[in-house]
Every structure is written in structure tokens, then in C-alpha cells.
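**Q** Take a look and give me a structure for this.
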Amino acid sequence: MTKGMGDPLGRMPVLRRRMVLAGIAGLGAFGRSAWRAEAAQMRTGWEAWARDFLMPDGRVVDPEQGGISHSEGQAYGLLLAQSFGDAEAFARIEGWTRAHLAIREDSLMAWKWQPDRQAAEATDWRNATDGDLLRAWALLRASRDSGWRGYEESLRSIARDLVALCLAPDPRAPSEHLLLP
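**A** Predicted coordinates for the structure are as follows:
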């Protein structure tokens, strides 16, 4: 750890810290034959994470923010489910996401859903580009790496709308683009 940085994960909310750690473990080491025991231990970590944060209907909850669900959490859940080969959890997360966050006129997600609202109502319809990027990446990995079909069209639509709606000319170099938040 770099001197003066302290514990960067220690300052993160619990949900995000557990997602980051599970993601690093799952994306970095899973599947390497030399680490089979670690992979089994990581699988146990995925199962514990899913028990704590993944509802039976596919909603990923953020308990530190009143039990809300947000696009970033749903996308992290998709990435983790794909990383651990859990097609059933992936399908549930994507199904809930499509029904409750992917409800804008474009293919991007509303970023926030609150449990005290009507089930079909997002609380904030604006998108959060990181959530959309992570979801697109998860859909790509599911289709390309896991062979889980049926996600290709959503992936193409998200990519198209990210380019159309979330890129802006860089004022310092107008021929180059910046990614909007």
C-alpha cells in the first residue's frame, strides 16, 4: 500500500467493498488451475454475497442507502454472476434490471429505484454511465465467454446509446470525445 493512502477499501461502503473484493477475486483468479482451492473459496464468497445482497427476484440491494437498487449495483451483480458461472442468478438480475431500470426510451438504465415506491417506478430516470458500461460489459461476457444467448441485442443497443448520448466533444480537443457521467 502506498504511504499516506491509508486503507482505500476501508473507506468504501460495505456493499461496494464486498463487490470490489469479490470482483477482484472472481475476475482475477477464477478458473486458473493452480488456484482451484482458492476458486472454491471464492465461490463460497459469491454465494455469501448473493445471500446478503441479491433478492430472489434479481434485485441487488444497497442496505447502506435504505435498501435502494441502482444501476451500478445491478451491473456489478451481473458481472459477479457471470464470473462465477451462475447463469440463473445472471438471468434473474438482468430480468429485474430490464423490468425496473431499463425503462427509459433509450437503452440506458435509470440509475435509482427505491423499494418504498411502486414496483415499476424508478426514482431517478437519469442514467449513470458507469452502470450502463458495466452492464454492457457483463452482457458481452455472458454471450461471448459463457455462451449464454439472448443478450446480444441488448448489448448492441446499450453500446449504440452510450455512443449517441454519453459522448461529448472534448473542449480542449474537439476531434476527441469525453465520456459523460
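**Q** contacts and neighbour counts: CA atoms only from here.
**A** Fine.
**Q** just the strands in the chain please.
**A** 69-70, 112-113, 167-170, 173-179 (DSSP state E).
**Q** what about the ones you listed, which gets the closest to residue 135?
**A** Closest approach to residue 135 among the strands of the chain (C-alpha to C-alpha): strand 69-70, 11.7 Å.
**Q** thinking residue 168 is in contact with residue 162, fair?
**A** No: contact criterion C-alpha atoms under 8 Å: residue 168 and residue 162 do not qualify, at 10.7 Å.
**Q** circling back: can you list the strands of the chain in a markdown table and add mean neighbour count and distance to residue 14?
**A** Output for those, formatted as a markdown table (neighbours: other C-alpha atoms under 10 Å; distance: least, C-alpha to C-alpha, whole Å):
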| stretch | mean neighbour count | distance to residue 14 |
| --- | --- | --- |
| strand 69-70 | 26 | 15 |
| strand 112-113 | 22 | 18 |
| strand 167-170 | 14 | 31 |
| strand 173-179 | 12 | 27 |
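**Q** I have a second one here; can you model it like the first so I can compare?
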Amino acid sequence: MERGHGTALVLGGARSGKSSWAEAQLRDRTVVDYVATSLVDDDDPEWQDRVALHRSRRPGSWRTLETLDVAAVVRDPDEAPVLVDCLALWLSRTLDDVDAWQADEAVWRPALEQRVDDLVDALGTTSREVILVSNEVGSGVVPATASGRMYRDELGRLNARVAAACDELWLCVGGFGRRWR
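**A** Down below sits the predicted model:
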């Protein structure tokens, strides 16, 4: 089943096929702005392999934008569709930027909320077709550490806010997407 046009959030677990499924929704487009939110660590060969796999699947005509400023890309008046992969990595890096792992919540929460508000606002006003990919973590194991639980909770909140702002919500399992809204 193909998705429509507008904004869509695609959720799924690790290795659920969500990125491949999202890419397939835009495979007929010559130009796509692919927003890569991950950093490539020179000391992590396994992560380098994962990033290389993602890069190899993308057509050469797609534009890769490595940025955390997803809202600016979504707001850009360019007519090319946008694929954001992924919000889970965006959140992790944003939590690093606002010092959430070390600082008191009263210090980092306003900065995080401002960035999430900016993204949600951009999704609500864009004229671009946008697909965002994120990990669904609410059905998994409760993390054993406080930082793991905080990250899981923040990602759940982010996914809920983005889902509410999007026209469509999809869940991907085993490489197959099912529309929930």
C-alpha cells in the first residue's frame, strides 16, 4: 500500500524495515532531500557499515543533508520531498546539545521543548511532502538505567507530538507499513 502526500510519521522497532519502507514511498522521485540526523563515528565500524548501507540504497540524484535543523529543511520552499531518517537519532543528538545527560531538567527541558516546538510548527506549516522515520520504543523493555528511561520517555513524547502534527501515521513491522491514521 502506498501512502498519500503531505506529512507522515513512520514508526517501527529496530530493524523493522521502516527506513527502507519510507525510502520506497519516494523511489519514483528524482530529487529528494534526505535529512540524515546521525553522526558517523570513526571509531565505530559497525555504525559506519549501517550508514554505508543506508547511503547505498539512495539514488544518486537524492540530496543528503546532514543536519539537526530539521525544521529549517521542512520550512524551505523547495518543492522536493523530504525524508528525515531518523528522529530517534535527532533526539539523541539534541539531548546532547542541551546537556540533558548532565544538567538539571529545569535547565535542559525548556531548550528541548523549544526545538520540538519548532519542528512541530514547521510540520504544521510546510507545503512540502515530508516523511519522518522514528523508532517506536513504547512497546519494548523498560530500560535498566535512569538515562535509558529518560531517553525512552522523551522519544515517546516526541513521537506523539510529531504524530499529532502529521497527516499520516504508519507502523512498520517486518518491512511492511500499515497506516494507522
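**Q** And the TM-score between them?
**A** In this superposition the chains share a TM-score of 0.32, using TM-score structural alignment, normalised by the length of structure 1; 117 aligned residues with a C-alpha RMSD of 6.2 Å.
**Q** that older thread, please tabulate the strands of structure 1 in TSV, including the columns distance to residue 94 of structure 1.
**A** Shown next, in TSV, are the strands of structure 1 (distance: least, C-alpha to C-alpha, whole Å):
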stretch	distance to residue 94 of structure 1
strand 69-70	13
strand 112-113	15
strand 167-170	25
strand 173-179	24
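**Q** Out of the ones you listed, which gets nearest to residue 87 of structure 1?
**A** So among the strands of structure 1, strand 69-70 is nearest, using C-alpha to C-alpha, at 20.6 Å.
**Q** Does anything pack onto that closest one? Which helices or strands?
**A** strand 112-113 (3 or more C-alpha pairs under 8 Å, 6 or more residues apart in numbering; DSSP states H and E).
**Q** same for the strand it packs on, what does it pack against?
**A** strand 69-70.
**Q** Overlap of the contact sets of residue 168 and residue 162 of structure 1?
**A** Between them, residue 168 of structure 1 and residue 162 share no contacting residue under C-alpha atoms under 8 Å, 6 or more residues apart in numbering.
**Q** for the strands of structure 1, which one sits closest to residue 92 of structure 1?
**A** strand 69-70 (14.2 Å).
**Q** in structure 1, which helix has the most residues?
**A** helix 36-53 (DSSP state H).
**Q** how about the helices in structure 1?
**A** Using DSSP H, helices in structure 1 cover 14-29, 36-53, 71-83, 87-100, 129-144, 152-166.
**Q** so which of the ones you listed is the most packed in?
**A** Greatest average neighbour count among the helices of structure 1 goes to helix 71-83 (a mean of 26), per mean count of other C-alpha atoms under 10 Å.
**Q** list the helices and strands that one packs on?
**A** Against helix 71-83 of structure 1 (3+ C-alpha pairs under 8 Å, 6+ apart) you get helix 14-29, helix 87-100, helix 129-144.
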